[in-house]
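Engineer: Starting from these lines, generate the structure:
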Amino acid sequence: MPRRKIAFTASPVPVAQTAMAQLRDSYGDVPPETADVIVALGGDGFMLQTLHETQALNVPVYGMNRGTVGFLMNEYHADDLLDRLDEAAEEVINPLAMTAVTADGKINHALAINEVSLLRAGPQAAKLRISVDGKLRMPELVCDGALVATPAGSTAYNYSAHGPILPIGSDVLALTAMSAFRPRRWRGALLPKQAVVRFDVIEAEKRPVMADADGESVRNVVSVEIRSEPSIAHRILFDPGHGLEERLIREQFA
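Structural biologist: A predicted model of the protein is given here:
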């Protein structure tokens, strides 16, 4: 279906703002609520922000790279945008839902398209107890942190922590440790997409831990539960031959 009603959005950096002004002059601009497609100009961080802000609209988002990192973005070209939008392939991804409980009993909810991470927030290593679907799997992991990543986020923080790259559509989550001290060689696990992962913080007062979901941070957590959220579907558009599946494969041979 032709995508003619475009809503443009851009990160605050000058190069993205300049590109948005030029594209609006060429193609017009409509509110996101009435758009056929949202075009996001920036880097991966801005793309994640845009997906979160527009998740209730059921409108596909096409990113063009005007930032530093552009794994979720297409190359920037201004002169053939309508043809590219018509030919773009759509990928659908589900975010992770985080429920984090803090030491004062407050319950915090957040969504993450890439990953939910737990990180030590003090000088001592964190101690985490890991359960999957209500069954204790690791009584104690001593580490700098741990994360659960989606396939879309598996090339981000997860990959930097030596976690596996996951193919899109694999219905798998990556559970990856950061600088594991005990068990020293434990790198993590592959879990079914529908798995519910729970981290309990051991000695939380002595070894404080923070949780982060795509940049939304919660400090002094005592437990964090993570699950996939199938009721939310993010629609991302990619130029033919440059979709997430191809990018994930290509990244492994870089």
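Engineer: alpha carbons only for contacts and neighbour counts from here, please
Structural biologist: Noted.
Engineer: Check this structure for its longest helix and report it.
Structural biologist: Determined from DSSP state H, the single longest helix within the chain is helix 14-27.
Engineer: I'd like to know which elements the next helix or strand after that one is packed against.
Structural biologist: The helix or strand immediately downstream of helix 14-27 is strand 37-42, counting by DSSP states H and E. For strand 37-42, the elements it packs on are strand 6-10, helix 14-27, helix 44-53, strand 61-65, judged by 3 or more CA pairs under 8 Å, 6 or more residues apart in numbering; DSSP states H and E.
Engineer: gap between strand 37-42 and the chain center?
Structural biologist: 17 Å (CA atoms, centre = their mean, to the nearest Å).
Engineer: and if you look at stretch 244-254?
Structural biologist: 17 Å.
Engineer: Could I get the full set of strands for the stretch 151-254 of the chain?
Structural biologist: Shown for the stretch 151-254 of the chain, the strands assigned by DSSP state E, counting those that start in this stretch span residues 172-178, 188-192, 197-202, 209-213, 216-218, 221-228, 234-238.
Engineer: Pipe those strands into JSON lines and attach mean neighbour count per row.
Structural biologist: Below are these laid out as JSON lines (neighbours: other CA atoms under 10 Å):
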{"stretch": "strand 172-178", "mean neighbour count": "24"}
{"stretch": "strand 188-192", "mean neighbour count": "15"}
{"stretch": "strand 197-202", "mean neighbour count": "22"}
{"stretch": "strand 209-213", "mean neighbour count": "25"}
{"stretch": "strand 216-218", "mean neighbour count": "15"}
{"stretch": "strand 221-228", "mean neighbour count": "23"}
{"stretch": "strand 234-238", "mean neighbour count": "23"}
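Engineer: Now show me the structure for the sequence below, then we'll compare the two:
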Amino acid sequence: MKLAFTASARPEAQEALRRLRHTYGESGEAEADVIVALGGDGHMLDALRKRLKDKKPVYGMNRGTVGFLMNEYAEDGLVERLEKASPIRIRPLIARSETTDGQVVERAFNEVSLLRQSAQSAWLKIIVDGAVRMPELSCDGIMVATPAGSTAYNYSAHGPILPINARLLALTPISAFRPRRWRGALLPHSAQVRIEVIDPERRPVSCSADNLETRNVSAVDIREDSSTSLTLLFDQGHALDERILREQFNV
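Structural biologist: Model (predicted):
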């Protein structure tokens, strides 16, 4: 099995990179069968984004902080772990942001979030599949989250946890002020979501696709990229679907 290693800038990730390359060699990403990512969830998202063209499977080991998308770090028996690993297929979201400078297109594996840029609340219009579902939402922001990302920022904002195989998206407000009691919605994975910023000059809003930010957006179109899927590898007994289930029982 040919392996390629990638690591975040954290010292512990860089040290793991050195040790694993010494033990298992380095085939380079072009020749590798599996990409091994060392770091936290942020580095995993970067590693996945780089696989959008070649679709090579990614196996993460936690050398960061949260590491929800990562396996436990261990240097011994890596090839055997990879041979027994369970694959999980995930699909990214596409976010097309309209700004005064033109259109910006990004992909997100966890969530696409819109956030206010100033002390004033954001005013947003929500359109789903061409129909206005909410003419005005006053809030700190809103997000569309995938099942893989539903336990991340979405869960912190009191959004629902989605099973990894659910063909759903979570539309979750962030500190909604009006309508105050609105808690969001579950949408089919095929939904086309458009969020328009009301009065973007007085109430500027940014759009983040995972960890990539676009500022001063006037509207964002969000949908699942149904033509693209990537493979995450997890150790047996620690697959992403099991982790998501555990999160719901706080164990």
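Engineer: What would you report as the TM-score here?
Structural biologist: Aligned and superposed, the two chains score 0.98 in TM-score terms (TM-score structural alignment, normalised by the length of the second structure); 250 aligned residues with a CA RMSD of 0.8 Å.
Engineer: In the second structure, what stretch matches the longest helix of the first structure?
Structural biologist: Using TM-score structural alignment, helix 14-27 of the first structure lines up with residues 11-24 of the second structure.
Engineer: mean shift between the matching stretch and the first structure?
Structural biologist: Following the fit onto the first structure, the mean deviation recorded for stretch 11-24 of the second structure is 0.9 Å by mean CA distance after the TM-score superposition for the first structure.
Engineer: Other residues contacting that stretch?
Structural biologist: Leu3, Phe5, Thr6, Ala7, Ser8, Leu38, Gly39, Arg63, Gly64, Glu75 (CA atoms under 8 Å, 6 or more residues apart in numbering).
Engineer: ranking these by neighbours, who comes first?
Structural biologist: Compared across those, Leu38 has the highest neighbour count, 31 neighbours, by other CA atoms under 10 Å.
Engineer: Give me the residue at the spatial middle of the second structure.
Structural biologist: By CA atoms, centre = their mean, the second structure has its centre lying nearest to Asn110, at 1.8 Å.
Engineer: Nearest residue to that one in space, please, no chain neighbours.
Structural biologist: Gly149 (3.7 Å; CA to CA, 6 or more residues apart in numbering).
Engineer: Based on its surroundings, how many neighbours for that neighbour?
Structural biologist: Applying other CA under 10 Å, we find 25 residues neighbouring Gly149 of the second structure.
Engineer: The first structure: which residue goes with that one?
Structural biologist: Counting by TM-score structural alignment, Gly149 of the second structure corresponds to Gly153 in the first structure.
Engineer: State the distance from that match to Pro95 of the first structure.
Structural biologist: Distance of Gly153 of the first structure to Pro95 of the first structure, given as CA to CA, to the nearest Å: 10 Å.
Engineer: what sits in contact with each of these two?
Structural biologist: By CA under 8 Å, 6+ apart, Gly153 of the first structure and Pro95 have these common neighbours: Ile113, Asn114.
Engineer: any chance you could map the helices in the stretch 101-250 of the second structure?
Structural biologist: With DSSP state H, counting those that start in this stretch as the criterion, the stretch 101-250 of the second structure has helices at 153-156, 240-247.
Engineer: returning to that earlier point: nearest to Ala88 of the first structure, out of the strands of the stretch 151-254 of the first structure?
Structural biologist: Closest to Ala88 of the first structure of those, according to CA to CA: strand 234-238, at 5.2 Å.
Engineer: post-alignment, the closest one versus the second structure, mean distance?
Structural biologist: Superposing on the second structure and averaging over aligned pairs (mean CA distance after the TM-score superposition for the first structure), strand 234-238 of the first structure comes out at 0.6 Å.
Engineer: and that strand, which stretch of the second structure?
Structural biologist: The aligned range for strand 234-238 of the first structure is 230-234, by TM-score structural alignment.
Engineer: do the same with stretch 114-128 of the first structure
Structural biologist: Against the second structure, stretch 114-128 of the first structure falls on residues 110-124 (TM-score structural alignment).
Engineer: What residues sit buried inside that stretch?
Structural biologist: Asn110, Glu111, Val112, Ser113, Leu114, Leu115, Arg116, Gln117, Ser121, Ala122, Trp123, Leu124 (16 or more other CA atoms under 10 Å).
Engineer: is it true that the fifth one touches Leu212?
Structural biologist: No: contact status for Leu114 of the second structure versus Leu212: not in contact, 11.7 Å apart, counting by CA atoms under 8 Å.
Engineer: if we can go back for a sec, what distance separates the match of helix 14-27 of the first structure from the centre of its chain?
Structural biologist: Mean C-alpha position of stretch 11-24 of the second structure versus that of the full chain (CA atoms, centre = their mean) differs by 26 Å.
Engineer: swap in stretch 56-65 of the first structure?
Structural biologist: Taking mean C-alpha positions (CA atoms, centre = their mean), stretch 56-65 of the first structure and its chain are 14 Å apart.
Engineer: Just the endpoints, please. Distance across it?
Structural biologist: Note: stretch 56-65 of the first structure ends 24 Å apart using CA to CA.
Engineer: What span of the second structure is it aligned with?
Structural biologist: Alignment note (TM-score structural alignment): stretch 56-65 of the first structure is matched to residues 53-62 of the second structure.
Engineer: To Met73 of the first structure, which of the strands of the stretch 151-254 of the first structure lies closest?
Structural biologist: strand 234-238 (7.6 Å).
Engineer: Give me the helices and strands touching that closest one, please.
Structural biologist: Counting contacts by 3+ CA pairs under 8 Å, 6+ apart, strand 234-238 of the first structure is packed against strand 61-65, strand 89-93.
Engineer: now the angle between strand 61-65 and it, please.
Structural biologist: Using axes from the mean of the first three to the mean of the last three CA atoms, to 10 degrees, the direction of strand 234-238 of the first structure lies 50 degrees away from that of strand 61-65.
Engineer: wait, what's in contact with the equivalent of Ser208 of the second structure over in the first structure?
Structural biologist: Matched to the first structure by TM-score structural alignment, Ser208 of the second structure sits across from Asp212. The contact partners of Asp212 of the first structure, by CA under 8 Å, 6+ apart, come to Val116, Ser117, Leu118, Val218.
Engineer: Pro135 of the second structure contacts Arg178, doesn't it?
Structural biologist: No: with contacts counted by CA under 8 Å, Pro135 of the second structure stays clear of Arg178, the gap being 11.1 Å.
Engineer: Which residues does stretch 238-254 of the first structure contact?
Structural biologist: With contacts defined as CA under 8 Å, 6+ apart, stretch 238-254 of the first structure is touched by 62-63, 71-74, 84-85, 87-91, 152, 155, 165-168, 237.
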